[in-house]
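K.L.:
Mind folding the following:
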Amino acid sequence: MSLFTLDKIGPWLTPLLLCAGAQAHSPYLKPNTFSAEEQRKQVTVEASFAEGDLRPDVAMKSDAFHVIGPDGRKLALTPAAALKEATYLEVPLGAGNGTYLVSSGVRKGRLAKGVLRDGKVHFAERAEDTQPDDKPIEVQSITRADVYVSRGRPSAADFDTDGVGIYPVTQPYDLYAGAPVIVRVRDSRQPLAGETVTVIADGQNYVSHKQAEQDFTTNAAGEVSFKPKTAGLYLLQVRVRRASADNPALWISTTATLTIEVQPQP
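P.N.:
Presented below is the predicted three-dimensional model:
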């Protein structure tokens, strides 16, 4: 599996990704359309990190960009343009009509120093912030960003994926304001219970009554359900932290996101 090291996008970003708050920089993919007409042969996807609204701030780089077509075939993607604040992908829709998964793939970041306190990972910037019972650990950051787009008539979106990801149980082309949206957090198709999914509404810089971020906890099936108040783009984010299977002093912190488009009620 091809992994990209985050030192190429700035050493300051890794600590932000490891922070608990969703207001840290989040990875995202944003296509120029979620529903392409049948005659359209490609879509353009913006890949970046943002804080709050989906405005590019730090370009996302990855050796693992790819698209999976409705035929289940995986195609590696090479960026068409790589700028300082955003990377742009031209994603071919050559598998015909149906739904495609565009992904950054699994991206490996730097190691960070942390402590284990009461079974949870903490990051102490100063020595005086530590407590006597803290256990020093190292934390490896992993990120993944996904988005689904359709060409012509959509198809079921259920693809095999590696690592932690957010899977849309409610099909991504069938999301409406005020209606339930169900997603499942899974690790290589296995559901993850007890994880927190944060829902972030885009475009809050332009509204007088802002939508606060919402947190939901996955059930035994790894699922959460929420009702988006308004049409627009939403970023769903989960952060999963686990001790390494072969090294208890090394923890893996995986941040996965899914960008969705919510339509107005018909």
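
K.L.:
contacts and neighbour counts: CA atoms only from here.
P.N.:
Will do.

K.L.:
Looks to me like residue 17 is in a helix.
P.N.:
Yes - the assignment for residue 17 (DSSP: H, G, I helix; E, B strand; the rest coil) places it in a helix.

K.L.:
ranges for the strands of the stretch 1-150 of the chain?
P.N.:
Using DSSP state E, counting those that start in this stretch, the strands of the stretch 1-150 of the chain run over 26-31, 35-36, 42-50, 58-59, 66-68, 74-76, 81-82, 87-92, 98-103, 107-117, 120-122, 135-151.

K.L.:
tell me the contacts of residue 186?
P.N.:
With contact taken as CA atoms under 8 Å, 6 or more residues apart in numbering, residue 186 is in contact with 163, 164, 165, 166, 167, 192, 222.

K.L.:
Second input sequence below; structure requested for side-by-side comparison:
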Amino acid sequence: MSRSILFTLAVTLAFPATSFAHKVWLLPSQTVLSGAEPWVTVDAAVSNDLFYFNHFPLQLDGLTITAPDGTDAQAQNQSVGRYRSVFDLPLEQEGTYRVAVLNEGLFASYQKDGETRRWRGSPKAFAAEIPGDAEDLHVTEYLGRVETFVTNGPPTKTALKPTGKGIELIPVTHPNDLYAGETGTFRVLVEGKPAAGLEVEVVRGGTRYRDTQGETHLTTDENGEFSMTWPEPGMYWLETSSTDDKTTLPQAGSRRLSYAATLEVLPQ
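P.N.:
Modelled structure (predicted):
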């Protein structure tokens, strides 16, 4: 993948999305299963329309899958195409899996020879690749998390425990127990602590065939919680983000965190 696309992806993951901006997502073939050795297939992409492959694939370098017992599970048959990445996941244990792609590092913009240049990479690469005479240098640390949840049999909570890193969604209502007409409640954490005042956007899939996005805007309360009453069944995408100066890397002047999740709402 070209450097320009990698930079675009970093910005997409790190900065707040708008209703008409590119959206980053994981889409499982289904989220609630039962039976002997079920599998799911997961698509991963950055797109203009929710859950349609029309921009470029989400790279799987940061793919992390937590099994119901808290151990790491392995994806199979990974493939990266022109518009999407894809992988299979055998659900060998009963319970809930957490499937996430983490993207972190630095991105920078600077002036060199009268031109604006952009860069994205690791702290180690920063020292080697950013010229010493770069002018008007701006460096931002970023951490983006994109995830979804899949349950085989009865839902469990072990895989849903927070890691204390970046923005995380901690379900009060289990993410694989969502039904149309009912209300789901979630808690948002930043670095393991409840985050009050964060704006959350929720959009139902199928935007390609609607005149409006039909998004819902919510705000986390003092406990970092928000609630959503699901109007109808379908796959939903939610997103939130935050900006602060709590950088962990000395090169960065600011830090941007982003989070996106795909949830399936079932009919009653």
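
K.L.:
hang on, the earlier thing: so for residue 206 of structure 1, which of the strands of the stretch 1-150 of structure 1 sits nearest?
P.N.:
Across the strands of the stretch 1-150 of structure 1, the minimum distance to residue 206 of structure 1, taken as CA to CA, is reached by strand 42-50, at 16.4 Å.

K.L.:
quick one on the thing from earlier: can you redo the strands of the stretch 1-150 of structure 1 as CSV with distance to residue 196 of structure 1?
P.N.:
CSV is the format used below for those (distance: least, CA to CA, whole Å):
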stretch, distance to residue 196 of structure 1
strand 26-31, 15
strand 35-36, 29
strand 42-50, 19
strand 58-59, 25
strand 66-68, 26
strand 74-76, 29
strand 81-82, 32
strand 87-92, 28
strand 98-103, 21
strand 107-117, 19
strand 120-122, 14
strand 135-151, 16
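
K.L.:
May I see these arranged in JSON lines, with distance to residue 17 of structure 1 and mean neighbour count as well?
P.N.:
JSON lines is the format used below for the strands of the stretch 1-150 of structure 1 (distance: least, CA to CA, whole Å; neighbours: other CA atoms under 10 Å):
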{"stretch": "strand 26-31", "distance to residue 17 of structure 1": "7", "mean neighbour count": "26"}
{"stretch": "strand 35-36", "distance to residue 17 of structure 1": "30", "mean neighbour count": "20"}
{"stretch": "strand 42-50", "distance to residue 17 of structure 1": "10", "mean neighbour count": "22"}
{"stretch": "strand 58-59", "distance to residue 17 of structure 1": "12", "mean neighbour count": "21"}
{"stretch": "strand 66-68", "distance to residue 17 of structure 1": "22", "mean neighbour count": "22"}
{"stretch": "strand 74-76", "distance to residue 17 of structure 1": "25", "mean neighbour count": "15"}
{"stretch": "strand 81-82", "distance to residue 17 of structure 1": "21", "mean neighbour count": "13"}
{"stretch": "strand 87-92", "distance to residue 17 of structure 1": "18", "mean neighbour count": "20"}
{"stretch": "strand 98-103", "distance to residue 17 of structure 1": "18", "mean neighbour count": "25"}
{"stretch": "strand 107-117", "distance to residue 17 of structure 1": "9", "mean neighbour count": "19"}
{"stretch": "strand 120-122", "distance to residue 17 of structure 1": "13", "mean neighbour count": "18"}
{"stretch": "strand 135-151", "distance to residue 17 of structure 1": "7", "mean neighbour count": "24"}
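
K.L.:
Residue 217 of structure 1: which of these is closest?
P.N.:
Nearest to residue 217 of structure 1 among those is strand 120-122; the distance by CA to CA comes to 16.6 Å.

K.L.:
Go ahead and name everything in contact with the closest one.
P.N.:
114, 115, 116.

K.L.:
Name the nearest residue to the second one, sequence neighbours excluded.
P.N.:
When the adjacent residues along the chain are set aside, residue 115 of structure 1 lies closest to residue 136, with 4.4 Å between them (CA to CA, 6 or more residues apart in numbering).

K.L.:
ok, that neighbour - contacts?
P.N.:
The contact partners of residue 136 of structure 1, taken as CA under 8 Å, 6+ apart, are 113, 114, 115, 116, 249.

K.L.:
Can I get these in CSV including distance to residue 89 of structure 1?
P.N.:
Listed next are the contacts of residue 136 of structure 1 as CSV, based on distance: CA to CA, whole Å:
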residue, distance to residue 89 of structure 1
113, 34
114, 35
115, 38
116, 39
249, 37
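
K.L.:
now the contacts of strand 120-122 of structure 1 as CSV including distance to residue 62 of structure 1?
P.N.:
Below are the contacts of strand 120-122 of structure 1 laid out as CSV (distance: CA to CA, whole Å):
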residue, distance to residue 62 of structure 1
114, 25
115, 29
116, 30
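
K.L.:
So which of the residues you listed is the closest to residue 26 of structure 1?
P.N.:
residue 114 (20.2 Å).

K.L.:
Does that closest one touch residue 139 like I think?
P.N.:
Yes - between residue 114 of structure 1 and residue 139 a contact is recorded at 6.5 Å, counting by CA atoms under 8 Å.

K.L.:
That'll do, ta.
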